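Enquirer: take this sequence and fold it.
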Amino acid sequence: MTTDERRGADQRGVFVALEGGDGAGKTTQARLLQTWLGELGRTVLLTREPGGSALGVEIRRLLLHGEHVSPRAEALLFAADRAHHVASVVRPALERGEVVVTDRYLDSSVAYQGAGRDLAGEDVRGLSLWAVDGLLPDLTVLLDVPPGTGRSRRGDEHDRLESEPDAFHERVRGGFLALAAAEPERYLVVDATQEPQLIHRQVRERLTEVLR
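Expert: Alright, predicted model coming up:
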């Protein structure tokens, strides 16, 4: 057994999901967490949905850069990516005692396909929970921004979901906030219009409690 494997065996895996609308700053916060957790001696795995596995890369291309996908097919494809991602990437890392930080998880499906596409949120959630065999994050960080702010941050490059009108993204934002209000013990909601380092400090304070 290597030194890293021995260290991981003495630590429990911790699962963190970063959620929020497009342009909320999830990638920036994931990298800040990776640096901070590394300084604490933790092994960190940064991943994302869709696209956190080889299969996921192909599903991501279809979902975000392909032609029209019907809402139900969209929900099923996200769930398929999630099932494989958890089985092949997330669970093995947690079992090694690593901290897994994912850019999006199942709450994105409930917000985007449930609220955004006007599918039944409970059906979308149930599908994803079945796909991941009930695995939920230890902490879900919701980076909350108005759709206009997210759009301005993205510039001129928009994928298929990002190209949806502001009304769609307002429904998505409302879906995220409703999920956070229903499970406040699992969520940290942060005003993501703040400076990245200020956001990071708030995330770090909450995650410190989870790591104990």
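
Enquirer: alpha carbons only for contacts and neighbour counts from here, please
Expert: Will do.

Enquirer: stretch 9-28: which residues count as buried?
Expert: Within stretch 9-28, the residues scored as buried using 16 or more other CA atoms under 10 Å are 11, 13-27.

Enquirer: how far does it sit from the chain's center?
Expert: 6 Å (CA atoms, centre = their mean, to the nearest Å).

Enquirer: and this one, so I can compare the two:
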Amino acid sequence: MSHGLFIVFEGGEGSGKSTQVERLYRRLAETQRKALPVREPGTTPLGLHLREYLKSKQPLTPESELLLFAAARAQLVADHIRPSLERGFIVMSDRFSGSTVAYQGYGRAVRRDVIDYLNDYATGGLNPDVTFLLDIDPEEGLHRVGKPQLQLALSPDASAEVGRADVEGHRRFEDQPLAFHNRVRRGYLDLAKDNPGWRTLDARLPEEELAEQVWDIVLPLLPRLTSDPPVVSTPALL
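Expert: Sure, this is the predicted structure:
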């Protein structure tokens, strides 16, 4: 069986994850590597339906949100990530299980043991080979994404509605207080500290410089891949 490489990009709002996934995808294409970009939620029909539902801003309890993201992740792993890894692909995911720990765990105070169980169950125990945490101060990140209600987020009296401040560009939960985003960042930093497979990068750097740092870490991992003869990268499934 061939074994690919599983790379995940994590980070808060405005950290530039999607940009770095796209840059790495193009770089791998230049080297004729088989690469597959995916994102959460998305890529699968279930993930896309979840994205649309989240755009509706219908209220969700933290527990409901946790279960929805777990269901979408299970489908993504089954349909795309695991089969592609078995074929020797380099799979790059814009968010994975770390987002659930940071957002629903630290951000919304859902029990960590419940999150860990669901993450493991949804992924079948699949873990990334390397996870890039693009770290940025939440206030700067919110400015980057042009959050219309940034002043609400900076207010201690702002609503603490559940969920992410944006769902990859859709900005579902714009009225989250800054304290929420600070908790999310703390969650990410704790994950990076506790997991040797995580690499923390300064998301304030120019995107070209950040892309070079990512490439310097990924490049030594490429020779160990076992796969069929290299082909041009697959079309993006984002």
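
Enquirer: overlay them and tell me the TM-score.
Expert: The TM-score (TM-score structural alignment, normalised by the length of structure 1) is 0.90; 202 aligned residues with a CA RMSD of 1.5 Å.

Enquirer: next secondary structure after the helix or strand in which L32 of structure 1 is found?
Expert: Following DSSP states H and E, one finds L32 of structure 1 within helix 26-39. Using DSSP H and E, the helix or strand that directly follows helix 26-39 of structure 1 along the chain is strand 44-48.

Enquirer: average distance between that next one and structure 2?
Expert: Its aligned residues in structure 2 lie a mean 0.8 Å from strand 44-48 of structure 1 after superposition (mean CA distance after the TM-score superposition for structure 1).

Enquirer: what range does that strand cover in structure 2?
Expert: Mapping strand 44-48 of structure 1 onto structure 2 (TM-score structural alignment) gives residues 35-39.

Enquirer: in structure 1, mark out all the helices, start to finish.
Expert: For structure 1, the helices defined by DSSP state H occupy 3-9, 26-39, 54-65, 71-85, 91-95, 106-109, 121-131, 147-154, 166-182, 196-211.

Enquirer: ranking those by burial, who's on top?
Expert: Of the helices of structure 1, the one with the most neighbours on average (mean count of other CA atoms under 10 Å) is helix 106-109, at a mean of 24.

Enquirer: just checking, what packs against that helix?
Expert: Counting contacts by 3 or more CA pairs under 8 Å, 6 or more residues apart in numbering; DSSP states H and E, helix 106-109 of structure 1 is packed against strand 14-20, helix 71-85, helix 121-131, helix 166-182.

Enquirer: so what secondary structure elements neighbour the first one?
Expert: So that's strand 14-20 of structure 1. So strand 14-20 of structure 1, by 3+ CA pairs under 8 Å, 6+ apart, packs with helix 26-39, strand 99-103, helix 106-109, strand 139-144.

Enquirer: likewise the longest one?
Expert: When contacts are defined as 3+ CA pairs under 8 Å, 6+ apart, helix 166-182 of structure 1 sits against helix 106-109, strand 139-144, helix 147-154, strand 187-191.

Enquirer: relative to L154 of structure 2, how far out is the most centrally placed residue in structure 2?
Expert: The centroid of structure 2 falls nearest to R95 when counting by CA atoms, centre = their mean (1.1 Å). Here R95 of structure 2 is placed at a distance of 25 Å from L154 of structure 2 (CA to CA, to the nearest Å).

Enquirer: ok, F180 of structure 2 next?
Expert: With CA to CA as the criterion, F180 of structure 2 and L154 of structure 2 are 10 Å apart.

Enquirer: that older thread, and the helices of structure 1 as TSV, adding distance to A115 of structure 1?
Expert: Output for those, formatted as TSV (distance: least, CA to CA, whole Å):
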stretch	distance to A115 of structure 1
helix 3-9	39
helix 26-39	20
helix 54-65	17
helix 71-85	11
helix 91-95	28
helix 106-109	9
helix 121-131	7
helix 147-154	15
helix 166-182	5
helix 196-211	26
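
Enquirer: how about those, which one is nearest P137 of structure 1?
Expert: Closest approach to P137 of structure 1 among those (CA to CA): helix 106-109, 9.6 Å.

Enquirer: residue range for the closest one in structure 2?
Expert: With TM-score structural alignment as the criterion, helix 106-109 of structure 1 aligns to 97-100.

Enquirer: which residues touch that stretch?
Expert: The set of residues external to stretch 97-100 of structure 2 that reach it, using CA atoms under 8 Å, 6 or more residues apart in numbering, is 10-11, 66, 69, 115, 119, 188, 191.

Enquirer: likewise stretch 27-36 of structure 1?
Expert: With CA under 8 Å, 6+ apart, stretch 27-36 of structure 1 has contacts from 18, 44-46, 101-103, 196, 199-200, 204.

Enquirer: out of the residues you listed, who's nearest V210 of structure 1?
Expert: Distance to V210 of structure 1, by CA to CA, is smallest for R204 among the contacts of stretch 27-36 of structure 1, at 9.8 Å.

Enquirer: any idea how far Q194 of structure 1 is from the closest one?
Expert: Relative to Q194 of structure 1, and taking CA to CA, R204 of structure 1 is found at 15 Å.

Enquirer: what range in structure 2 does stretch 16-33 of structure 1 sit on?
Expert: The alignment places stretch 16-33 of structure 1 over residues 7-24 of structure 2 (TM-score structural alignment).
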